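Student: dropping the sequence and predicted coords here.
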Amino acid sequence: VVKTPRPALHAHGAHAVMDFEDFVCDAAEGGAWMLNTLSSTVAAHGVHIVHEKLVELPRVAGESPPGFTTVCLLDESHATAHCYSDRGWLAIDIFTCGGCDPRPIAADIRRQVETRWGARCVQFEVHGRFLHR
């Protein structure tokens, strides 16, 4: 059997994901700081924000652990952060489409998180998205 090579996949977008330990904070303070950091950093990189939201958790007792979730909806896709403040866990993702590379945005956010909170990045990966031939 002769296999015909398939054309290489191309990515129209990219998705940067980061995980941190030791992001110990008051959920309200940390959430407000994170939303401001996401918003100002993506805007500084020329990305257009269409909506932003911060939700402090738990909204209802027992519904979820203490922390926050933030989102910046972008015309290119999204930037989010989710935190379990009692455990010091923080997960951030930056997903962009087209010509905007999320790597420098994520790297800037990482530096700010590490500098302000002393958190340690334990994962930083970038994946191609909207794969096509």
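Tutor: Yep, that arrived. Numbers count the residues shown, from 1 in each chain.

Student: all contacts plus neighbour counts: C-alpha atoms, from now on.
Tutor: Will do.

Student: mind listing the helices for the protein?
Tutor: Using DSSP state H, the helices of the chain run over 27-44, 102-117.

Student: check which residues of the shortest one are buried.
Tutor: Applying a neighbour-count criterion of 16 or more other CA atoms under 10 Å, the buried positions in helix 102-117 are 102-103, 105-106, 109-110, 112-113.

Student: now do it against helix 27-44, angle only.
Tutor: Calculated by axes from the mean of the first three to the mean of the last three CA atoms, to 10 degrees, helix 102-117 forms an angle of 140 degrees with helix 27-44.

Student: so what touches helix 102-117?
Tutor: By CA atoms under 8 Å, 6 or more residues apart in numbering, the residues outside helix 102-117 that reach it are 14-16, 18, 23-24, 37-38, 41-42, 45, 93-96, 119-121, 126.

Student: and that helix, how far out from the chain's middle?
Tutor: Helix 102-117 sits 10 Å away from the centroid of its parent chain (CA atoms, centre = their mean, to the nearest Å).

Student: A further structure is provided below for comparison with the first:
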Amino acid sequence: MSGVFQAAGTHLLADLHGIPAGPLQDAAGIEALLRGAAGAAGARILHGHFHAFGPEQGVTGVLLLAESHISIHTWPEAGFAAVDIFMCGAALPQLALEHIERALLPRTRQVRAVARGPA
């Protein structure tokens, strides 16, 4: 081994704050949003599962991708969404995050990017 690290993919962890409650309560809307994000990134969707916790409560959802996954957990009462995007291969996770942010319009965001792969 040459000692050079080549990441198998990029893992984005995004905390999105200051989002209106409405979109964060809508499981069908969140699913459509993540499916659009996967498409924007050039990822292939294998399976998805989304769950609404009840009226005026949050949503949790995940898309399993050939390139890994996108997940989201929302707290409408706090205007907060936690987004997790891990993609490898030719998929572009930053484009997925940009798609999500354009729709949810957070006032502030904190994003951590982690290179993932064999050591």
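Tutor: Okay, I see it. What you see is a predicted model; the values in this text were computed from it and never measured.

Student: TM-score them against each other, please.
Tutor: With the length set by TM-score structural alignment, normalised by the length of structure 2, the two chains reach a TM-score of 0.83; 117 aligned residues with a CA RMSD of 2.3 Å.

Student: format the helices of structure 1 as JSON lines; extra columns: distance to Arg6 of structure 1.
Tutor: Below are those laid out as JSON lines (distance: least, CA to CA, whole Å):
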{"stretch": "helix 27-44", "distance to Arg6 of structure 1": "36"}
{"stretch": "helix 102-117", "distance to Arg6 of structure 1": "28"}
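
Student: among those helices, which comes closest to Asp86 of structure 1?
Tutor: helix 27-44 (8.6 Å; CA to CA).

Student: superposed on structure 2, what's the mean shift for the closest one?
Tutor: The superposed helix 27-44 of structure 1 is, by mean CA distance after the TM-score superposition for structure 1, a mean 2.4 Å from where its aligned residues fall in structure 2.

Student: buried stuff in that helix?
Tutor: Buried, per 16+ other CA under 10 Å, within helix 27-44 of structure 1: 27-28, 30-32, 34-35, 37-39, 41-42.

Student: what's the answer for stretch 107-115 of structure 2, then?
Tutor: Of the residues in stretch 107-115 of structure 2, none is buried by neighbour count under the rule 16+ other CA under 10 Å.

Student: again, but for stretch 5-20 of structure 2
Tutor: 9-20.

Student: Leu13 of structure 2 reaches His73, doesn't it?
Tutor: No - look at Leu13 of structure 2 against His73 with CA atoms under 8 Å: they stay out of range, at 11.8 Å.

Student: now the common contact residues for those two.
Tutor: Residues within reach of Leu13 of structure 2 and of His73 at once, by CA under 8 Å, 6+ apart, are 82-83.

Student: which parts of structure 1 are strands?
Tutor: Using DSSP state E, the strands found in structure 1 span residues 10-21, 49-57, 67-74, 78-84, 89-97, 120-132.
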